[in-house]
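Visitor: Sharing a model prediction with you, sequence too.
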Amino acid sequence: MSRTSTDAARLAEEYVRLGGKRKAKLDDNIVSTRLWDDEPQEAADFWRSEIETLSESKRREVETNLPNINPG
């Protein structure tokens, strides 16, 4: 695992640890996130300050480390 993917995994893990509820949706190499439930303010703040501010490619790496909503 590269340093970048390790950093992305760590950010995703911390977000989830804080109670983050976003889930990754992966379709044909397109990555998006879904948030259906309210999440703790601490998790929302972490997402805004630590993940939303990343470049699109780095943010996508973090998103692929979130729990996945796809079956299987």
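Guide: Cool, the structure landed. Since this is a predicted model, take the numbers as computed values, not measurements.

Visitor: going forward, measure contacts between C-alpha atoms and count neighbours the same way
Guide: Will do.

Visitor: Do you have the helices of this structure handy? List them.
Guide: 3-17, 41-46, 56-64 (DSSP state H).

Visitor: correct me, but A44 touches R22?
Guide: No. When contacts are counted by CA atoms under 8 Å, A44 is not listed as touching R22 (9.7 Å).

Visitor: structure B:
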Amino acid sequence: MTEARRLAEEYLRLGGRRKSKIDDNIVNTRLWEDEPPEADKFWTEHIQPLGEERRRQVEIFLPSI
């Protein structure tokens, strides 16, 4: 299991609700619903600070729109 996948799975396990949108190899995330504070904190501390390429690798493992 890659580090990116481990981070994505932990975020989802905490109740994270962000979804990925992949279009023409451009990856974005969307958040339409509030998420548990634990998931938000995990995203802010462990995923958001990653460089663009590493964060993209994590986002690919999120559920897609």
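Guide: Okay, I see it. This structure is a prediction, so every number in the text was calculated from the model and none was measured.

Visitor: Now the TM-score, please.
Guide: The TM-score (TM-score structural alignment, normalised by the length of structure 2) is 0.97; 65 aligned residues with a CA RMSD of 0.9 Å.

Visitor: could you measure L26 of structure 1 against E61 of structure 1, distance?
Guide: Distance, L26 of structure 1 to E61 of structure 1, by CA to CA, to the nearest Å: 12 Å.

Visitor: And those two? Which one has more around it.
Guide: E61 (20 against 15; other CA atoms under 10 Å).

Visitor: Quick check, the more buried one in contact with A8.
Guide: Yes. Using CA under 8 Å, E61 of structure 1 is in contact with A8, at 5.8 Å.

Visitor: Check structure 1 and tell me which residue is nearest its centre.
Guide: E63 (3.4 Å; CA atoms, centre = their mean).

Visitor: shouldn't V31 of structure 1 be in contact with R59?
Guide: No. Taking contacts as CA under 8 Å, V31 of structure 1 lies outside contact range of R59: 9.8 Å.

Visitor: For these two, indicate the residue with more neighbours.
Guide: Neighbour totals were compared for V31 of structure 1 and R59, and R59 leads with 18 against 14 (other CA under 10 Å).

Visitor: that older thread, which residue, neighbours along the chain excluded, lies closest to the aligned partner of the residue nearest to the centre of structure 1 in structure 2?
Guide: E63 of structure 1 maps onto E59 in structure 2 when the alignment is built from TM-score structural alignment. The shortest distance from E59 of structure 2 to any non-neighbouring residue, by CA to CA, 6 or more residues apart in numbering, is to S20 (5.9 Å).

Visitor: count of residues packed around the aligned residue in structure 1 for the one you found?
Guide: Residue pairing (TM-score structural alignment): S20 of structure 2 is matched to A24 of structure 1. One way to gauge burial is a neighbour count; for A24 of structure 1, by other CA under 10 Å, it gives 20.
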